[in-house]
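Visitor: Make a model of this:
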Amino acid sequence: MTDAITPAAIPASAAPPRRDIGIKRRYAAERRFRAYGIAAISFGLLFLFLLLWSVVSKGYTAFQQTTITIPVEFSEQIIDPDNERQTDPRKLMTANYPNVARNALAKVLGVSTDDRAALREVNGLISDSIRTQLRDMVIANPAIIGTTQTVSLLAHGNVDSIFKGQVDLTVGEQNRRISDRQVGWMNELSASGALAKQFNAGIFVNGASSRPEAAGVGVALIGSFYMMLIVLVLALPIGVAASIYLEEFAPKNRFTDLIEVNINNLAAVPSIVYGLLGLAVFINFMGLPRSASLVGGLVLTLMTLPTIIIATRAALKAVPPSIRAAALGLGASKMQTIFHHVLPLAMPGILTGTIIGLAHALGETAPLLLIGMVAFVANYPTTPLDPSTALPVQIYMWANEAERAFVERTSGAIIILLLFLLVMNVGAILLRRRFERRW
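Guide: Have a look, this model is predicted:
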């Protein structure tokens, strides 16, 4: 007989099998990877929040403007002392309207018109842009000459900054741009309700100005609209046509491979290179005017084309080959297959790529600087050939200004640009969902 062999008892403190150790390590690695991902997203959201907070906290005040609402006497002795407006209407263009506003404010504050030093300080409370405001009122209705009208005058940029709490008044008078007497007048006007903040519609409609309280992005918005329209009209059909040919019709050889490589490389070329190209070709060679929206639109079209071509080709590739095979099998021609079946199914990706390309072009600054769109333009452009500027260039110009009030104008313009970009990206998402089809 053989003795029975009993298995040895396994101590409770023995190590677990190697299989259990491997599973625990994999679970630990997954937890670490998940933690790294959450940390990366958290850091990204934190920096995004800090960026938006920095812009919004400095720029939201740009959508309010301090005004002084007082009765203004349109004195005929100042505007038209010789009564020549019937024979020479140009006299109304050159009248001394700042004195009209200054005298009206001095009367409200009880300042004598003989006190020149006090009048200079009174004049420092109102913006120089009231010249245009009062002139336009008189030209629109000359009958107001000799009457008294209640007018809301723009306050000076320094007054606006102080009234918004952006200036520390505890510092010495010699270290700020406004005197103690002017601060007292501000308190008096504020107590009577004459000095108040109103919605600043001027930031949307005014053009460039050396006075921050009168500066706006109206001209820049029109210039950006012209450029985006040119980019859309040129880049979309050219980009889609090139993509369809390369993806559906072009033979696969070294030449088409070279074209594809160059398109991919052009998408990564710095935007300032496109500005140099536009300066050399459109301005120096073709003789197109500098600072024109047409030139900016052509430059941005060249920059946007690679993005649209790449996105369109990716959308065409995403259409299942069975769609093409079914259409060809039912007797459709190659053209009918592409334009009746493939292209409609690829439309969501094409529209998404186009809107993203337009959003990218809207935020470009470097190529526009090289073609002279940093000009000081105060009048609205009527055609794409007129001098203009663009929204990102306007932000760049304001950021270089020395006046304190331009800081909030810069941040306010950034908010407007971000809103436009947000609308365009949301539009891309909605269009994609609207036209998207599932197989």
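
Visitor: For the rest of this, base every contact and every neighbour count on C-alpha atoms.
Guide: Noted.

Visitor: mind checking the SS state of residue 52?
Guide: helix (DSSP: H, G, I helix; E, B strand; the rest coil).

Visitor: Look up how far residue 58 lies from it.
Guide: From residue 52 across to residue 58, the span is 10 Å (Cα to Cα, to the nearest Å).

Visitor: one more to line up against the first:
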Amino acid sequence: MSDPAASPFANERALKRLRRRRAADRRFKWYGRMAIGFALAALTLLLASIATQAVSAATYHVVSFDLDFDEQTFGEAKPGDPPQVDKVYGLVRADLLAQFPETAGSRPLRHELTALITRLAVLPVARELARKPGEVGTVRRVELPLSDDLDLYLKGANARHLTVPIGRVEAKAADGVVTVKAEDAFNRLIAAVSLEGIEASGAPDTGSILMTAGRSTIKLSALGQSSATGRLLTGSLQDFQTNPVRARLIPSPETERTVSDRQIAWLLALKAEGRVSRVPHWSLLTHTDSTQPELAGTLAAIVGSLLTLLVTASLAIPVGILASIYLEEFAPRNRVTGLIEVNINNLAAVPSIVFGLLGAAVFLGAFGLPRSAPVVGGLVLALLILPVVIIASRAALTAVPQSIRDAAFAIGASRMQTVFHHVMPLAAPGMLTGAILGMARALGETAPLLLIGMVAFVAEVPRGPTDEATALPVLIYSWATQAERAWEPMTGAVILILLAFLIAMNGVVVFLRRKFERRW
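Guide: Here you go, the predicted structure:
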């Protein structure tokens, strides 16, 4: 029997079966690796698409203003007075009108100019002035966010444009028409205009060619080999004599974009003066929701989510853990407990929107709790994750060896002492893991919160569980349904914030398991 050739398994048929089994094992390993690779690739693609969308919201452009809060305009301010938004915005408006005097005789032009900065952009400044009335009579430098359309234009996401350097030119004006001359300097510009398919006619239904030098801009209506004609949008011809010229090609017609040529010219003038800068978008975390994308923030939604999770945890975790202990360690095995266990397993698979309907009917309709409040959202989400917590906690209790219980009984411990002194400490990591994973699921739920009214517009940070609030998933839904393009990167940024919360909660799960886990 020691001779391999004499073994009954050393035949061609057995060896063939052995080779097939080994080949099947190798294929199974490769299938597993492919499945993991596919999952990682899909996750990477998802995160990359969200991060690419959200990167634009990480920064935004602001315009600097030196505002004189004179006593004649603001009077004797006292602490507690309402914010004087109109007066502060009046200073901003007066500064812009003084900067661009060509708008003085035209109301539509003044409206276009003041649209660079929205009225609500000065609200934080007005609130700070109301809190510190001693600043009345001083001059302060403030930075106000640029309009979302112009912010997207500077980021290249709105009204795509191409810049072509021209160099030095000669500019003259006659009867309101500006003529720009330069020998062989327009060849590159003509090639770019031909490539982009722009007609240099100056009509609003065609693309635009803007020629900029310093803080002055000309819109071209005709383009030749050595000369071009157009009209001055802002500034003076002196800038074209002393500064290098750059041409800006905008293929999309003025009637099909949200920023006009004059607004672009004014924006370039402010940028040439160093008054426009790109800064980190910290207000995304410190401001509350707003109707203007450049002013909107997530602070109210973050606080609302934390208050909702606090109510959820205070109800679902203790009730779920105690219910699992009773069902696993103390409840008799009969039809009643069997029916309860079946219903718990069934509730874990019920769609979340059903719990939203239940919360709207019971908590809002029957009990009359406040609508759009974290206390109601927390109660609904507690009912949602309660079966998950119970099932996970029971699995953790079942995983504790029976020998632990037998040893505790052998030294005279009662059933209560056995469970809480010996079984619970060993099952705690699994129970906490199930509880935190249930909380992570509650953090990402949207449908139940929509049905209880937490989709409301909330402009103030909630101070308690009964105040009106919203949550991060609901804010994502609300911003994603907005029509303006500026909301797209903002939505991606909120998704990343929500993912950061989920990753932090999962990190806590990993830490607890490694710290308290016991191997048998």
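
Visitor: What lines up with residue 314 of structure 1 in structure 2?
Guide: Here residue 314 of structure 1 is matched to residue 395 in structure 2, going by TM-score structural alignment.

Visitor: what's near enough to touch that match?
Guide: residue 430 (Cα atoms under 8 Å, 6 or more residues apart in numbering).

Visitor: for it, helix, strand, or coil?
Guide: Classification of residue 395 of structure 2 by three-state DSSP places it in helix.

Visitor: And residue 67 of structure 1, by the same measure?
Guide: From three-state DSSP, the assignment for residue 67 of structure 1 is strand.

Visitor: ditto for residue 198 of structure 1
Guide: Put simply, residue 198 of structure 1 is strand when judged by three-state DSSP.

Visitor: Unless I'm misreading it, residue 411 of structure 1 sits right up against residue 61, doesn't it?
Guide: No. Look at residue 411 of structure 1 against residue 61 with Cα atoms under 8 Å: they stay out of range, at 9.3 Å.

Visitor: Among those two, which residue is more densely surrounded?
Guide: residue 411 (23 against 20; other Cα atoms under 10 Å).

Visitor: quick one, strands of structure 2?
Guide: 59-68, 139-145, 162-167, 170-174, 177-181, 208-213, 216-223, 227-234, 245-250, 276-280 (DSSP state E).

Visitor: Rebuild the ones you listed as a markdown table, extending it with mean neighbour count and distance to residue 114 of structure 2.
Guide: Shown next, in a markdown table, are those (neighbours: other Cα atoms under 10 Å; distance: least, Cα to Cα, whole Å):
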| stretch | mean neighbour count | distance to residue 114 of structure 2 |
| --- | --- | --- |
| strand 59-68 | 18 | 12 |
| strand 139-145 | 16 | 13 |
| strand 162-167 | 16 | 26 |
| strand 170-174 | 14 | 28 |
| strand 177-181 | 19 | 26 |
| strand 208-213 | 27 | 21 |
| strand 216-223 | 23 | 19 |
| strand 227-234 | 21 | 15 |
| strand 245-250 | 20 | 23 |
| strand 276-280 | 15 | 15 |
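
Visitor: would TSV of these with distance to residue 519 of structure 2 be doable?
Guide: As requested, those are arranged in TSV below (distance: least, Cα to Cα, whole Å):
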stretch	distance to residue 519 of structure 2
strand 59-68	48
strand 139-145	57
strand 162-167	64
strand 170-174	84
strand 177-181	83
strand 208-213	72
strand 216-223	74
strand 227-234	76
strand 245-250	67
strand 276-280	48
